[in-house]
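Engineer: With the sequence up front, the predicted model follows.
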Amino acid sequence: MPVLREVVGSSLRAARMRQARTLREVSSSARVSLGYLSEIERGQKEASSELLAAICRALDVELSDLFAEVSQTLRREEKLAAAGRLAAVPAVAAPVGPGRGPAPAEASVRRLPTVAA
C-alpha cells in the first residue's frame, strides 16, 4: 500500500510539471525552501496542512482538488493491492473426515495407554 506522503508529493510534482514550472519558482511563491519542497515532492517529508495550503496557492490548485486526486490514487492502489492479495491466497483445502478426504492429523496420532500406579 502506498504511503500518503508519497502520493501527496507525486500529485504536487505532477501539478507543477503540468504547469512547466520549476521547483525554484514554486518554492519562492510558496515561501518554502527549495530543498524542503523537493523532499515533499519525493515523498521524503510529510508537509503540514499550512504548508500544503501554501504550495497549492503557489500552484493555483485548490487543496480539495489535490486531496481528491490523492484519494483517487489511493483508492486505485488499494484495489490493486487487494486484488494481488486475493490472487496470492492459497486455495481452501477440501473438507476432511470420513469419506471427505484425509483424516485430521490428530486422528493419525497413536496414543499410548495410561498405566495406573
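Structural biologist: Yep, it's here. Residues are numbered from 1 along each chain as shown.

Engineer: Going by C-alpha atoms from here, please, whenever you check contacts or count neighbours.
Structural biologist: Noted.

Engineer: Longest helix of this structure, counting residues only.
Structural biologist: In the chain, taking DSSP state H as the definition, the longest helix is helix 63-88.

Engineer: Any buried residues in that helix, and which?
Structural biologist: Under the neighbour-count criterion of 16 or more other C-alpha atoms under 10 Å, helix 63-88 has Leu63, Leu66, Glu69, Val70, Thr73, Leu74 buried.

Engineer: Put this next to the first one:
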Amino acid sequence: MNRILLVEDNEANRDMLGRRLVRRGFDVSVAIDGASALVQARESKPDLILMDIGLGEDMDGWEATRRLKADADTSSIPVIALTAHALSTDLEKSIAAGCADFDTKPVDLPRLLAKIERCLQADANGSA
C-alpha cells in the first residue's frame, strides 16, 4: 500500500481528499502546515507528497518543497503541487521548487490519480 502525505491547511479539503484517497487504497497521513510536513516526511518517509501551495504565512508549499528537496532524507520523495490557481507562473514555480507534477483544485480525482500513479511509477523506476 502506497503512503501519501497530504499537506493541506483547509480542513474540508483535507478531509474530502484524504477520504477519497483512502477509498482508492492509499495509506494517507496529513499535515496542516509546512513545518509539520517537513517533520512528518522525515519521520514517516511517504511514497509521495501532495503539497498545497497556498499554506499559511509562515511557510508556503513552495518553500516546504524546497526544504524537502534540500534534505538528503526526503529529497527523493516525489511532490505534487496542489493549488487553486491555474496560472502558468504557479506551474513554473512548482517545478523550480522541485515538484514532480502540478494539479489544480478543486481536484479532478481521476486526473490526480493518474498523476500520482505516474510519479509513483517513475519513483519505482528511479527516474523521479
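Structural biologist: Happy to help now that I have it. Keep in mind that this is a model prediction, so the values were computed, not measured.

Engineer: Now the TM-score, please.
Structural biologist: Once superposed, the chains reach a TM-score of 0.28 (TM-score structural alignment, normalised by the length of the first structure), with 52 aligned residues with a C-alpha RMSD of 4.8 Å.

Engineer: So which elements touch the host helix or strand of Phe102 of the second structure?
Structural biologist: Secondary structure assigned from DSSP states H and E places Phe102 of the second structure in strand 101-104. Contacts defined by 3 or more C-alpha pairs under 8 Å, 6 or more residues apart in numbering; DSSP states H and E place strand 101-104 of the second structure against strand 79-83, helix 88-97, helix 109-124.

Engineer: roughly how far apart are Arg124 of the second structure and Gln40 of the second structure?
Structural biologist: For the record, residue 124 of the second structure is Ala, not Arg. Distance, Ala124 of the second structure to Gln40 of the second structure, by C-alpha to C-alpha, to the nearest Å: 21 Å.

Engineer: who's more crowded, the two?
Structural biologist: Using other C-alpha atoms under 10 Å as the criterion, Ala124 of the second structure and Gln40 rank with Gln40 on top: 17 against 11.

Engineer: doesn't Ala31 make contact with the more buried one?
Structural biologist: Yes. Judged on C-alpha atoms under 8 Å, Gln40 of the second structure makes contact with Ala31 at a distance of 7.4 Å.

Engineer: just to revisit the earlier point, looking at the buried residues of helix 63-88 of the first structure, spot the one nearest Leu80 of the first structure.
Structural biologist: Closest to Leu80 of the first structure out of the buried residues of helix 63-88 of the first structure is Leu74 (9.8 Å), distances taken as C-alpha to C-alpha.

Engineer: State the number of residues packed around the residue nearest to Leu82 of the second structure when sequence neighbours are not counted.
Structural biologist: Ranked by C-alpha to C-alpha, 6 or more residues apart in numbering and with sequence neighbours excluded, the top spatial neighbour of Leu82 of the second structure is Asp52, at 4.7 Å. Counted with other C-alpha under 10 Å, the neighbours of Asp52 of the second structure add up to 28.

Engineer: For Asp52 of the second structure, give its distance to Ala124 of the second structure.
Structural biologist: For Asp52 of the second structure, the distance to Ala124 of the second structure - C-alpha to C-alpha - is 24 Å.

Engineer: Would you agree Thr65 of the second structure is in contact with Val79?
Structural biologist: Yes. Counting by C-alpha under 8 Å, Thr65 of the second structure sits close enough to Val79 to count as a contact (7.3 Å).

Engineer: Those two - which one has more neighbours?
Structural biologist: Using other C-alpha under 10 Å as the criterion, Thr65 of the second structure and Val79 rank with Thr65 on top: 31 against 28.
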